[in-house]
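Undergrad: no sequence on this one, just coordinates:
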């Protein structure tokens, strides 16, 4: 089944509700043809508002523009935009078979029975539902229901596929397996897709790029690995994974160093803040040695694939978390050496203009 691959352009799009609440600050975003883009952020950040504006379920403020390809759809109602939607509940018809659910949108559009059968057959094969055509939703697993919902959404040939927290209602173990399945399915469908989620791992596993949102604004857009390793904003660093906050004195700032126990770590230029961030996996722990700081292990937690150490370091008001290999020979009460590569340090506050 051939699906149209188009771009989506959000140009200075904002939303103000009747009571004056600003659901979305003026926002611009470009989604490339065939790209899977995740809108990621905490509850209330504006990601669902933006998705509803793209779908046509909400009207944006004056001056906003939404384009599908080169076509301005800002004033078009949802039924004229050519969007497919998958919701958290999947919203399948329980009394209908898999085949009937997938073909429902085609039937209400007056497509011939032959064309419906052909399209449904292609999608059943594409979404690996072969042999389940006559089953009803109540007889399917969570992953199978998700595939039916996706197949139904794309059966009518939408130009853009919108997914609103499709995995949010699942338990952690099922969610992990289904996000891999969803990522694979979206690649095979080869359709432009926008996926709303508050789950960082889900977004990084499924999307080509992430748009991280906070307080009605997009803070940073990029690939998951780029945003994790090189966040341009402290919020992105803290939202995408765990971080330690390290404090610095005025003298340390002036000397462009971080004091870590009795060690002085040179800081890259531009990091003039009183606090810096570092991820637990970027803290080296080993035998005490020259140039390294001294720390004492307050707690050792075995996490299966790694060991988490809670370290107490002189000069730091809070304990520091470090991730080490699961066979690391460190125990509670041990004195150890720690080191941080300067390039692993990140600012803990926004740069002042």
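TA: Arrived safely. As the structure is a computational prediction, the values presented were derived from the model and not from experiment. Residues are numbered from 1 along each chain as shown.
Undergrad: Please count neighbours and contacts with C-alpha atoms only from this point.
TA: Noted.
Undergrad: for stretch 19-29, which positions count as buried?
TA: For stretch 19-29, a neighbour-count test (16 or more other C-alpha atoms under 10 Å) marks 23, 24, 25, 26, 27, 28 as buried.
Undergrad: which residues are contacting the longest helix along the chain?
TA: In the chain, with assignment by DSSP state H, the single longest helix is helix 172-189. Identification of contacts with helix 172-189 by C-alpha atoms under 8 Å, 6 or more residues apart in numbering yields 3, 36, 126-127, 142-143, 167-168, 193, 202, 205-207.
Undergrad: picking up where we left off before, need the max-distance pair from the buried residues of stretch 19-29.
TA: Using C-alpha to C-alpha, the pair of the buried residues of stretch 19-29 lying farthest apart is 23 and 28, separated by 14.7 Å.
Undergrad: Which strand or helix spans the residue positioned nearest the centre of the chain?
TA: With distances taken as C-alpha atoms, centre = their mean, the residue of the chain nearest its centroid is residue 203 (2.8 Å). Taking DSSP states H and E as the definition, residue 203 sits inside helix 200-206.
Undergrad: What number of residues are in the vicinity of residue 134?
TA: 12 (other C-alpha atoms under 10 Å).
Undergrad: Same check on the one 5 residues further on?
TA: By other C-alpha under 10 Å, 12 other residues sit near residue 139.
Undergrad: List the buried residues of the helix holding residue 203.
TA: For helix 200-206, burial by neighbour count (16+ other C-alpha under 10 Å) applies to 200, 202, 203, 204, 206.
Undergrad: ranges for the strands of the stretch 251-353 of the chain?
TA: Under the criterion DSSP state E, counting those that start in this stretch, the stretch 251-353 of the chain contains strands at 257-260, 263-266, 275-278, 283-286, 293-302, 306-313, 320-325, 335-340, 346-347.
Undergrad: Ok, which of the ones you listed comes nearest residue 154?
TA: With C-alpha to C-alpha, the closest approach to residue 154 among these belongs to strand 306-313: 41.0 Å.
Undergrad: list the helices and strands the closest one packs on?
TA: strand 293-302, strand 320-325 (3 or more C-alpha pairs under 8 Å, 6 or more residues apart in numbering; DSSP states H and E).
Undergrad: so which of the ones you listed gets nearest residue 109?
TA: Among the helices and strands packed on strand 306-313, strand 320-325 comes nearest to residue 109, with 55.7 Å by C-alpha to C-alpha.
Undergrad: another structure for you, compare them:
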């Protein structure tokens, strides 16, 4: 088991946020001076009530919302040690195309009424800051699972044979081979989530951002999906930043919990539990104190 001291000794900063502020007006602040670091290979979970500003922070970190003030200092991600400051809303930055963003259901934006060309345009334009929607609406509904993955890869890889091989690999990795010829509408909710992750992984993200990844899933589907996320962390070694108000998901995913309230991080908690974890373990006495802290925090 890794102790807090061991984790801290191994850490390498890949993203540093300094005094981030954002609001829709001067009288309506959403982020109130957020400062935090994200570390390579670590799973960080922002935990708090809905409406506390967690998703807004994700959008600012990924470059989809423009900060009022503050800095994002990001590791070059080209295997150099140089850090550089990026404009927070620059969707064409080199960093942004390394990020896959896994968004919760967005039906309120009436995405189902967009045309096929709207989908295609958004898909290609967002290459530099890839956003994946949890309900599968980011996938082209007219294309099969395999075709959707191939299209994503076509935006970053010009070798058709390499694209085909990588598509097959992603299908196998995410357990979607048997439904590769199905269209998104024929998939289960869990399969749609895995398709979203496969699309994100296809652009080789340096940071995977998950917004409410278990929202709307029943216990069984949630358990298998979280287990799959754990498998990806073990095999791919990807860095993850998640937002959730789901206590079980938070304890399952987190190496580090950041408790979020009213646009501020109020507490940091290390979850010194070994991986891989099982969802049923969250109900054991080993997690009792952590469960109590998070339950009280949501009150």
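TA: Now that the structure is in, tell me what you want to look at. Remember, it's a predicted structure, so these values are computed and weren't measured experimentally.
Undergrad: care to give me the TM-score?
TA: With the length set by TM-score structural alignment, normalised by the length of structure 2, the two chains reach a TM-score of 0.70; 234 aligned residues with a C-alpha RMSD of 2.7 Å.
Undergrad: how about the helices and strands packed on strand 306-313 of structure 1 in TSV, adding mean neighbour count and distance to residue 187 of structure 1?
TA: Putting those into TSV (neighbours: other C-alpha atoms under 10 Å; distance: least, C-alpha to C-alpha, whole Å) gives the following:
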stretch	mean neighbour count	distance to residue 187 of structure 1
strand 293-302	19	36
strand 320-325	21	33
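Undergrad: ranges for the strands of the stretch 101-250 of structure 2?
TA: Counting by DSSP E, counting those that start in this stretch, the stretch 101-250 of structure 2 has strands at residues 130-133, 207-211, 239-244.
Undergrad: Can you tell me what sits against the second one?
TA: Okay, so that is strand 207-211 of structure 2. Contacts of strand 207-211 of structure 2 (C-alpha under 8 Å, 6+ apart): 55, 58, 98-104, 200, 238-244.
Undergrad: still on that earlier bit, Serialize the helices and strands packed on strand 306-313 of structure 1 to TSV and add fields for distance to residue 242 of structure 1.
TA: As requested, those are exported to TSV (distance: least, C-alpha to C-alpha, whole Å):
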stretch	distance to residue 242 of structure 1
strand 293-302	16
strand 320-325	9
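Undergrad: measure the aligned partner of residue 12 of structure 1 in structure 2 to residue 71 of structure 2 for me?
TA: Correspondence of residue 12 of structure 1 to structure 2, assessed by TM-score structural alignment: residue 19. As judged by C-alpha to C-alpha, to the nearest Å, residue 19 of structure 2 and residue 71 of structure 2 stand 7 Å apart.
Undergrad: I'd like to know which of the helices and strands packed on strand 306-313 of structure 1 lies nearest to residue 18 of structure 1.
TA: Using C-alpha to C-alpha, the nearest of these to residue 18 of structure 1 is strand 320-325, at 45.8 Å.
Undergrad: could you check the angle strand 335-340 makes with the closest one?
TA: Angle of strand 320-325 of structure 1 versus strand 335-340, following axes from the mean of the first three to the mean of the last three C-alpha atoms, to 10 degrees, is 90 degrees.
Undergrad: helices or strands up against strand 320-325 of structure 1?
TA: If contacts are counted by 3+ C-alpha pairs under 8 Å, 6+ apart, strand 320-325 of structure 1 sits against strand 283-286, strand 306-313.
Undergrad: what do you get if the cut-off is 10 Å, keeping everything else the same?
TA: strand 244-247, strand 275-278, strand 283-286, strand 293-302, strand 306-313 (3 or more C-alpha pairs under 10 Å, 6 or more residues apart in numbering; DSSP states H and E).
Undergrad: In structure 2, which residues correspond to it?
TA: Under TM-score structural alignment, there's no match for strand 320-325 of structure 1.
Undergrad: Now which residue in structure 1 aligns to residue 72 of structure 2?
TA: Per TM-score structural alignment, the equivalent position to residue 72 of structure 2 in structure 1 is residue 66.
Undergrad: do residue 255 of structure 2 as well
TA: Here residue 255 of structure 2 is matched to residue 208 in structure 1, going by TM-score structural alignment.
Undergrad: from what I can see that match touches residue 222, true?
TA: Yes - here residue 208 of structure 1 lies in contact with residue 222, judged by C-alpha atoms under 10 Å, at a distance of 8.4 Å.
Undergrad: Common neighbours of those two, please.
TA: Taking C-alpha atoms under 10 Å, 6 or more residues apart in numbering as the criterion, residue 208 of structure 1 and residue 222 both touch residue 37.
Undergrad: Chain neighbours aside, what residue packs nearest to residue 265 of structure 2?
TA: Ranked by C-alpha to C-alpha, 6 or more residues apart in numbering and with sequence neighbours excluded, the top spatial neighbour of residue 265 of structure 2 is residue 259, at 5.7 Å.
Undergrad: dump the residue contacts of that neighbour.
TA: If a contact means C-alpha under 10 Å, 6+ apart, then residue 259 of structure 2 has 45-49, 54, 265-269, 293-294, 297-298 as its contacts.
Undergrad: Which helix or which strand is home to it?
TA: strand 256-261.
Undergrad: Against residue 229 of structure 2, how distant is the residue of structure 2 positioned farthest from its centre?
TA: Residue distances from the centre of structure 2 (C-alpha atoms, centre = their mean) peak at residue 27, which lies 29.6 Å from the mean C-alpha position. Distance from residue 27 of structure 2 to residue 229 of structure 2, counting by C-alpha to C-alpha: 39 Å.
Undergrad: I am finished for the moment; much appreciated.
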